[in-house]
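Chemist: Quick one: sequence plus predicted model below, questions after.
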Amino acid sequence: MTDQDPAAEPMDRLSTREAAELLGVKPETVYAYVSRGQLASHRTPGTRGSTFDATEVAALARRNRREQTTPQSPGELSIRTRITLIEGDRYYFRGVDAVELASRYSYEEVAEWLWTGELHPGIRFTAPAEPLAAARRAVAALPALSGPTDRLRVAAVAAATADPLRFDLSEPAVLSTARALIPTLVAALPLAKTQAGHQEPEADEQREEGGVPTLALRLWPRLTRRPAEEQPLKILDRALALLVDHDLAASTLAVRVAASARAHPYAALSAGLGVLEGPLHGAASGLAHRMLRDVVDQGGAAPVVAGELRAGRRIPGLGHRLYTGEDPRATALFALLERLPEAADALAAARDVQATAARHTDLHANVDLALAVLSVSTGMPATGGETLFAVARTAGWIAHTLEEYTERPLRMRPVGRYTGPRPPQPLPSPTRS
C-alpha cells in the first residue's frame, strides 16, 4: 500500500516505506539516495510524504545487488563510491580536480564539499566544551612516549563517551559530529612546546580576526615550536586539503567495514586510526623524514640510499601503486615548498634521493617525501607528517562513513577459505612440559 490516495498518484509510484523495503534499507536511507542524486522524489500538494518512481527504485535495487554480488578478480575488493576517483595520474573529489580544489579552498571547505557536495566559504569547525575536556583529560593520562595516532585514537574514544547522541547515524547528526570531532582531536593534542606537560593556555582557542581560527592554525603549534608564519601555514593547510581522501586506502577500508556494522562515527574513525599507524601507511612520512635528515647530515643521498637498500628496506617516499608518475599531491606540495627559503636543504636532499634511486629504478616521489620535506624544514618531529596525515584523513573517513551508512548493513562479510586440517580430527591431548 502507498501512503498516497490512489486517485492522486499513479500506481507505478511507491511510498517511502515501500521504496525502503524494495531497496532493503531504512526509510532515512531512501532520502539519502535522493540527496545524492540517485533517486528522484515527488510530493503531491495536500498529501503527506514523498513518492518514488517504481521503475527507478527497481533499477537502483538491481544495481545495488549487481554491484554487491559481481565476482571480482582474485584478491580484488571493489566498493561503489561517489567520493574520490583516481585516474590518469590525477585524482578527483566528487568529479572535481582535487589539487585545484585544494589550491582554492581551505581544509574545512574541502571537507564540506566531500561530505555534502556543497561549498561553504569561510566555514570553521569548533570543538564543544564537554567532549573536548574529556578528550584532553584522556590524552593527558597517556605515557609521554605515546605516538600521535595513540593520542588521536584515545581522544576520539573519550569524546564519544561525552556525546550521548553518538548512536544517531542520520546524515545531519553525523555531519554535526564530524564538525565537532575534528577540531576536538586537534585541540586534544599537546602543544609542541609543552610535550612533557599537557596544560594548555587559553590563547589556544581564542578567536582570530573576529572569527574562529582555521584548523591549520590550531594544528600548527601542536606540530612545531616555530611561529605560524603565513607561507608555512598556507602549505600546512594545502597539505591537509590534499590529504582529505584518497579512495579506498587500507585505513579507509577499515572505516567502511566498521560503518557497515553500524558502528558510530567515533568508533569508525578509531578503526581507521588503528590501521593508519602502520609503517606502510600513515607512519611512512616519518621514515622519509629521518632519511632526509641523514642525507642533509651526510652531505649526499648515495650513502643513505645504499644503507636503506643494504638493510633490505624500500627507499622511503618513492613510488605509489596508483600513479605511474609523480604523486600529484607531492607535486603540488613541492611547488609551494620551493617558495619557502627554509625548505631549500630538505628539498635538495629529496631531489638527491630521487636522482640517486633513478639510476636503478623508475620510482617517483610520493606524498610521504613531500610531507618529510615540510616536517624537516619547519622544525617538526619525525611524527609530524603522521599527525598531519591522520588529522586530514578524518574528513575523508567521515565521508566514507556517511556513504556506507546508506548501504546494506554488514555487506562486507568475506567468506574464509579454510586451509587447515579437514575434520573430523581427534580431540587434542594436553601438552606435557
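Modeler: That came through, no problem. Numbers count the residues shown, from 1 in each chain.
Chemist: contacts and neighbour counts: CA atoms only from here.
Modeler: Noted.
Chemist: Roughly how far does Tyr418 sit from Ser73?
Modeler: 19 Å (C-alpha to C-alpha, to the nearest Å).
Chemist: Could I get the full set of strands for the stretch 101-250 of the chain?
Modeler: Using DSSP state E, counting those that start in this stretch, no strands are found in the stretch 101-250 of the chain.
Chemist: and here's the other structure:
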Amino acid sequence: MTHPLKHSGLAPAPGLEGLVVAQTALSEVDGQKGELILRGRRIEELAGTMPFEHAVGHLWTDLVPISQGDLQTTFAKARMLAMAAVPAMSEAPRELDIYERMRLGICALPVDLELTSAERICGAIPVILAAAARLENGEQPVAPDPHLATAEDLLRMLSGTRPEASAVAALDRYLVTILDHGLNASTFTARVIASTGADMKDAITGAMGALKGPLHGGAPGPVLDMIDAIGTPERAADWIANELREGRRLMGFGHRVYRTRDPRADVLKAGLALLPQDNPKLRSAEAIERAALNALAIAKPDRRLDTNVEFYTAVLLNAIGIDRQLFTPLFATGRAPGWCAHVIEQQKTGRLIRPSSEYIGPMPG
C-alpha cells in the first residue's frame, strides 16, 4: 500500500528497526545498557533463582489465571493430556524432522476446558519435544511423570532415566533465561497472527516457523560446530583470526539489539560453574570467548561485538547432554510462555497489525 506511507512523510524502516509497533508489560530490552527486564525484575534476579514454572507465573501475572492455583500442577496435567497427541506424531511421515513433528503435535493437542490454551500448549511442549526426539531416534516416547517439575521431567522423557540435580538446575536456568525478549521475530510473528483473530495454536505454530530460521533460533548449534573446529584453546586465536580474514561471522558474538554484552550470556555462564567440570567444551569455552573478543575488538574497532546468549547456550546445553539438533526445539519450549503472553496482550487490543509498504516497481504507462 503506497499512498498512506507517502503522504505521512514516514521513511521506510528496513526490518522495522527503530519503529515501536506495540506496547507491552512483559519485557524491556535495553541494548545500550545490556539489560533485560521481565515484568519489573532483571533477568539475573529470575534465572538461576527459581524453577521455570515460577518464572512463567511471574511473566503471566494478570494475564493468565492459573487453573489449578499452581503452575507445576497445571503443567503436569497438561503433560499428561499431551500424550493424546503422540499417536499423530508417530504416524507422521518419516521425513518430518523433530521440529516439524513438534508443530504437528501442537496442532493435535486435545481441548481441555479446565486449562487455558496457554497452559495447555506450554505445559504440553516438553512431552511433544521429547516424543519427537525419541521417534526420530527410532525409540518409543516416554510418558510424563506428573509428580515432577517441567525441567526434570523433560530431561527424564528425553533420556528415559532420572537426571542429575545439577542438570535439572541448569535446564531450569536456561528455560527462564529465554522466557521473553521483547519484540523479536518469532514474538512479532505471534502477535501479527493473533491480531487477525486466529487462535493460540495458530500463533504459536507460526512463531515456531519464524524461530526455525538460522538468523533467529538456529544459531546455538553452529556455536558447537565452531568449538569443535577450533579443538584446543591454544588454536583459538589463529582459527578465529583466519575466519575474520575470510569475512565469516563468528557464531555466538554480536546481537541485533545489544550494543554491549548480552546479559543472558552471563546468566548462563554462571550456571556452568555449578556443573561437573569434565566436559572438554566447557573447559575451553572461556578461552575461546577471550580469543574471539580480542580478535573482534581489533578487526572491528568501530563496532562492539560482544558475547550473546547463543554462545553459552550451546556450551551449557551440551554439558547437560542435550544434542545440538534439539537446541531450537528447546528454545521454543522456553520461549512459548512468552509467545502466549504476547498473544494475550495483542488480543486485548483488538487491532489488526497492518503496516504499509513503499511501492518501488514500474508505473503504468
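Modeler: Happy to help now that I have it. Everything quoted here is computed from the prediction, not taken from an experiment.
Chemist: Run a quick neighbour tally on Thr31 of structure 1.
Modeler: For the record, residue 31 of structure 1 is Tyr, not Thr. Look at Tyr31 of structure 1: counted by other C-alpha atoms under 10 Å, it has 20 neighbours.
Chemist: Apart from its chain neighbours, what residue comes closest to the alignment partner in structure 1 of Pro126 of structure 2?
Modeler: Superposed on structure 1 with TM-score structural alignment, Pro126 of structure 2 falls opposite Val186. Counting by C-alpha to C-alpha, 6 or more residues apart in numbering, Leu219 is the residue found nearest to Val186 of structure 1 once chain neighbours are left out, at 6.0 Å.
Chemist: In this structure the one you found contacts Ala188, no?
Modeler: No: counting by C-alpha atoms under 8 Å, Leu219 of structure 1 stays clear of Ala188, with 10.2 Å between them.
Chemist: more crowded one of the two?
Modeler: The neighbour count for Leu219 of structure 1 versus Ala188, taken as other C-alpha under 10 Å, is higher for Ala188 (28 against 24).
Chemist: could you pull out the helices for the stretch 201-350 of structure 2?
Modeler: For the stretch 201-350 of structure 2, the helices defined by DSSP state H, counting those that start in this stretch occupy 220-230, 236-245, 263-272, 280-299, 309-319, 327-349.
Chemist: which parts of the last one are buried?
Modeler: Read that as helix 327-349 of structure 2. Neighbour-count burial for helix 327-349 of structure 2 flags 327-347 (criterion: 16 or more other C-alpha atoms under 10 Å).
Chemist: With stretch 225-236 of structure 2 instead?
Modeler: Quick answer for stretch 225-236 of structure 2 (16+ other C-alpha under 10 Å): 226-227, 230-233, 236.
Chemist: First residue to last residue on it, what's the distance there?
Modeler: Chord length of stretch 225-236 of structure 2, first to last residue, is 13 Å (C-alpha to C-alpha).
Chemist: what's next to that stretch, contact-wise?
Modeler: With contact meaning C-alpha atoms under 8 Å, 6 or more residues apart in numbering, stretch 225-236 of structure 2 is reached by 239, 251, 281, 284-285, 287-288, 291-292.
Chemist: just stretch 201-208 of structure 2 next, same as before
Modeler: The contact list for stretch 201-208 of structure 2 (C-alpha under 8 Å, 6+ apart) reads 103, 106-107, 117, 121, 185-191, 193-194, 332, 336, 339-340, 343.
Chemist: Could you give the residue range in structure 1 aligned to that stretch?
Modeler: Under TM-score structural alignment, stretch 201-208 of structure 2 corresponds to residues 266-273 of structure 1.
Chemist: how far apart are the matching stretch and its match in structure 2?
Modeler: Its aligned residues in structure 2 lie a mean 0.5 Å from stretch 266-273 of structure 1 after superposition (mean C-alpha distance after the TM-score superposition for structure 1).
Chemist: one step back: so for Gly213 of structure 2, which of the helices of the stretch 201-350 of structure 2 sits nearest?
Modeler: Between Gly213 of structure 2 and these, the tightest spacing by C-alpha to C-alpha is seen for helix 327-349, at 9.5 Å.
Chemist: for that closest one, packing partners?
Modeler: In terms of contacts (3 or more C-alpha pairs under 8 Å, 6 or more residues apart in numbering; DSSP states H and E), helix 327-349 of structure 2 is packed against helix 52-59, helix 98-107, helix 117-136, helix 165-177, helix 185-195, helix 200-211, helix 220-230.
Chemist: and of those, who's closest to Lys33 of structure 2?
Modeler: helix 165-177 (17.4 Å).
Chemist: what's the mean gap between that closest one and the aligned bit of structure 1?
Modeler: Using mean C-alpha distance after the TM-score superposition for structure 1, the mean distance for helix 165-177 of structure 2 is 0.8 Å.
Chemist: relative to helix 327-349, how tilted is that helix?
Modeler: Counting by axes from the mean of the first three to the mean of the last three C-alpha atoms, to 10 degrees, helix 165-177 of structure 2 lies at 40 degrees to helix 327-349.
Chemist: start and end residues in structure 1 for helix 165-177 of structure 2, please.
Modeler: Residue span in structure 1 matched to helix 165-177 of structure 2, by TM-score structural alignment: 230-242.
Chemist: neighbouring contacts of that stretch?
Modeler: Under the criterion C-alpha under 8 Å, 6+ apart, residues 98-99, 102-103, 105-108, 110-111, 215-217, 220, 329, 333, 336-337, 340, 371, 378, 388-389, 391-392 lie in contact with stretch 230-242 of structure 1.
Chemist: To what extent is Arg222 of structure 1 buried, counted in neighbours?
Modeler: 22.
Chemist: To clarify, my last question referred to Phe253 of structure 2.
Modeler: 21.
Chemist: which residues touch the nearest residue to Arg90 of structure 1 once chain neighbours are set aside?
Modeler: Residue nearest to Arg90 of structure 1 in three dimensions, not counting chain neighbours: Pro328, with 6.3 Å by C-alpha to C-alpha, 6+ apart. The neighbourhood of Pro328 of structure 1, defined by C-alpha under 8 Å, 6+ apart, consists of 89-91, 99, 366-367.
Chemist: want to throw the helices of the stretch 201-350 of structure 2 into TSV with distance to Val176 of structure 2?
Modeler: Shown next, in TSV, are the helices of the stretch 201-350 of structure 2 (distance: least, C-alpha to C-alpha, whole Å):
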stretch	distance to Val176 of structure 2
helix 220-230	17
helix 236-245	31
helix 263-272	10
helix 280-299	21
helix 309-319	12
helix 327-349	7
